[in-house]
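**Q** What would the 3D arrangement of this be:
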Amino acid sequence: MLPDLLTPGLLAFALGVTVLAGVVKGAVGFAMPLIMISGMGILLDPKLVVAGIILPIVLSNLLQVARCGWAEAKAAVRDYKAYIIIVCVMILLSAQLVTVISDKVMYLVLGIPVTLLCAIQLAGLKLVIPEARRPLASVVAGLVSGLLGGLAGTWGPTTVLYLVAIETPKARQIVVQGVIYGLGAVMLLLGHMKSGVMNSETVWFSALLLVPAVAGMWLGFRIQDRIDQATFRKATLAVLLVAGLNLVRRGLMG
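**A** Have a look, this model is predicted:
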């Protein structure tokens, strides 16, 4: 199957998109799966793309957590366990729907919320959830994030919006994102092993993307240490907004 779907040109394109996704991931702590899906989805079959992102996002989040420290990771699991559990369970369940829904629906399911959330953040609207409502918010945000994660392979934008809305400190947000994305990625792997999206052929495509993902993250870590984080995050959101609009276009027009 893969030789028919992946010509040398398409493979080179996928590797290049993965490097870019790794750079952004290393710099701001999120957006790798979304960039990979929206980028590679321009030319590749969306279900192949979903399979391809799985191993890179597992490894990239292990690297992100390791860079922040395992003690911080344990504290993140303790403090955000309700959200993490809900996201993981929903990813495992909703991943089974990938093989029964159309490509257009998958594009719209991902593109519409991504476009809206990025536009909200770029517009400068600050969403703050009151302390008393945060337990309920964690349940709602976890359900939405997990559903998007299982269907489209990305739960980053909704997770970021949730963490910002509960006023998570910047340094803590990076490690929390790594933990949530890492554990979620393991659930995504298990879910798509069962759905058949990740199989003996597509796993090799995912494995090929590990090297450019790590290389991109290394560059991204260098950027994170040297430039203003807020400026780079705005640029990232702008890229995601364009990507989200492209996904909506593909969902509507094919």
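
**Q** Going by C-alpha atoms from here, please, whenever you check contacts or count neighbours.
**A** Fine.

**Q** List the buried residues of stretch 221-231.
**A** Within stretch 221-231, the residues that count as buried by 16 or more other C-alpha atoms under 10 Å are 221, 223-224.

**Q** Please generate a structure for the following sequence too, so the two can be compared:
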Amino acid sequence: MDVLGLLADLPGATLVAATAIVLFAGFVKGAVGFAMPMIIISGLGSILPAETALAALILPTLVTNGRQALRGGWQGAWTAVKRYRLFLAALLVFLVGSAQLVGVIPSRALFLVIGVPLVIFAVLQLAGWVLRLDPRHRRRDEMLIGGFAGFMGGMSGIWGPPTVMYLAATDAPKSEAMRVQGVIYGIGSVALLAAHLRSGVLNAQTLPLSLAAIVPALAGMALGYVLHDRMPQATFRRAMLVVLAIAGLNLVRRGLMA
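**A** The predicted structure follows:
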């Protein structure tokens, strides 16, 4: 068995481009707390098959989310788990279930299903619209948004946008938003790993590619943290939305041109 899997068959130029994409994705994640899977799936999806791009993001997503969740220590991470337990429960259930649809839904439709909501959400937020949840229905809203996030995540490895939308709706401060995203994405990453070991997306051929992607992801994340620590809250929020809009537009482009 070839221990390099797909890595042995990829041209050098493709490997260099893939490394740059993952490095940039890690940088953005370190700066704003999310968007690494979106950048990887949209970037690698431009040079690799969609399922290969999905497999590549699984392990670096798991590792970087763990690092982000624990940046403030174990106590902070556990507090976030307790506070957002309903969101997490719904996300996990729907993530595992929808992961089995990867081979059923065409890549073109998948890109559009993810990209269009991304663009709409980001543009509305940049235009000044802010979602506010009625405290009387917070439990219901947590489960609905968490379930939607999980449904998207199982099919694509992307569950950031609904999570960011929820954190914005609850007015989570910058430091808490970063920690909560790390916890939510980290737990979801474990489920994503298990789900796609079962679905066959992550296998002997794609595993080496995913392992190799961990190094540039962590390097980029370290650089991103430097920028994040210097950003004021307003700049942080706007950066998140710009990243969402760009990633969404690229996915829409892929969906229309596939």
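
**Q** Pick out whichever of the buried residues of stretch 221-231 of the first structure sits closest to Q96 of the first structure.
**A** Taking C-alpha to C-alpha as the measure, Q96 of the first structure sits nearest to F221 out of those, at 34.2 Å.

**Q** That closest one pairs with which position in the second structure?
**A** Using TM-score structural alignment, the partner of F221 of the first structure in the second structure is Y225.

**Q** and what of A31 of the first structure?
**A** Here A31 of the first structure is matched to A35 in the second structure, going by TM-score structural alignment.

**Q** What lines up with L44 of the first structure in the second structure?
**A** Per TM-score structural alignment, L44 of the first structure is aligned with L48.

**Q** Give the burial count for the match of A31 of the first structure, as a bare number.
**A** A count of neighbours around A35 of the second structure, defined by other C-alpha atoms under 10 Å, yields 25.

**Q** quick one, what contacts it?
**A** Counting by C-alpha atoms under 8 Å, 6 or more residues apart in numbering, A35 of the second structure makes contact with 25, 28-29, 160, 243-244.

**Q** Which ones among those lie within strands?
**A** Among the contacts of A35 of the second structure, no member falls in strands (criterion: DSSP state E).

**Q** Among the residues you listed, which one lies nearest to L59 of the second structure?
**A** A25 (13.6 Å).

**Q** need the contact list for the residue nearest to that closest one when sequence neighbours are not counted.
**A** Leaving aside its sequence neighbours, A25 of the second structure sits nearest to M36 (C-alpha to C-alpha, 6 or more residues apart in numbering; 4.5 Å). M36 of the second structure is in contact with 22, 25-26, 28-29, 61, counting by C-alpha under 8 Å, 6+ apart.

**Q** got the residue ranges for the helices in the stretch 51-200 of the first structure?
**A** Secondary structure of the stretch 51-200 of the first structure (DSSP state H, counting those that start in this stretch): helices located at 70-79, 81-94, 103-122, 134-152, 156-165, 170-195.

**Q** Where in the second structure does the first one align, residue-wise?
**A** Structural correspondence for helix 70-79 of the first structure: residues 74-83 of the second structure, per TM-score structural alignment.

**Q** now the last one
**A** Helix 170-195 of the first structure lines up with residues 174-199 of the second structure when matched by TM-score structural alignment.

**Q** Identify each buried residue in the matching stretch, please.
**A** The neighbour-count check on stretch 174-199 of the second structure (16+ other C-alpha under 10 Å) flags 174, 176-193, 195-196, 199 as buried.

**Q** Give the burial count for A204 of the second structure, as a bare number.
**A** The local packing of A204 of the second structure (other C-alpha under 10 Å) involves 15 other residues.

**Q** Tell me how far the closest residue to it other than its chain neighbours lies from A90 of the second structure.
**A** Using C-alpha to C-alpha, 6+ apart and skipping residues adjacent in sequence, the residue nearest A204 of the second structure is G5, 6.4 Å away. According to C-alpha to C-alpha, to the nearest Å, G5 of the second structure and A90 of the second structure sit 34 Å apart.

**Q** Who has more neighbours out of these two?
**A** A90 (20 against 16).

**Q** Contacts only, for the more buried one.
**A** Here A90 of the second structure is in contact with 143-144, 146-147, 150 (C-alpha under 8 Å, 6+ apart).

**Q** ok, the residues you listed in the first structure: which stay?
**A** Here is what carries over to the first structure from those, by both residues aligned by TM-score structural alignment, their matches' C-alpha atoms under 8 Å: 143, 146-147, 150.

**Q** and of these, the nearest to L167 of the second structure?
**A** L167 of the second structure has its nearest neighbour among those in G146, at 11.3 Å by C-alpha to C-alpha.

**Q** Counterpart of that closest one over in the first structure?
**A** Aligning on TM-score structural alignment places G146 of the second structure opposite G142 in the first structure.

**Q** Can you name the residues that contact the residue nearest to that match when sequence neighbours are not counted?
**A** Once flanking residues are discounted, G142 of the first structure sits nearest to V87: 4.8 Å by C-alpha to C-alpha, 6+ apart. Taking C-alpha under 8 Å, 6+ apart, we find V87 of the first structure in contact with 142-143, 145-147, 184.

**Q** Now stretch 183-195 of the first structure on the second structure. Mean distance?
**A** Aligned to the second structure and superposed, stretch 183-195 of the first structure gives a mean residue distance of 0.5 Å (mean C-alpha distance after the TM-score superposition for the first structure).

**Q** next one: stretch 69-79 of the first structure to chain centre, how far?
**A** 20 Å (C-alpha atoms, centre = their mean, to the nearest Å).

**Q** er, stretch 229-242 of the second structure I mean
**A** That offset, for stretch 229-242 of the second structure, works out to 18 Å (C-alpha atoms, centre = their mean).

**Q** same deal with stretch 78-91 of the first structure?
**A** So, by C-alpha atoms, centre = their mean, the centroid of stretch 78-91 of the first structure is 15 Å from its chain's centroid.

**Q** swap in stretch 198-216 of the first structure?
**A** 15 Å.

**Q** From G160 of the second structure, how far off is the nearest residue to L44 of the second structure once chain neighbours are set aside?
**A** Leaving out its chain neighbours, the residue that sits closest to L44 of the second structure by C-alpha to C-alpha, 6+ apart is A53, at 5.4 Å. A53 of the second structure sits 17 Å away from G160 of the second structure, going by C-alpha to C-alpha.

**Q** ok, now which residue in the first structure is the farthest from the centroid?
**A** A132 (28.4 Å; C-alpha atoms, centre = their mean).

**Q** That residue pairs with which position in the second structure?
**A** Checking TM-score structural alignment: A132 of the first structure goes with R136.

**Q** Relative to A212 of the second structure, how far out is its match?
**A** Applying C-alpha to C-alpha, the value for R136 of the second structure to A212 of the second structure is 46 Å.
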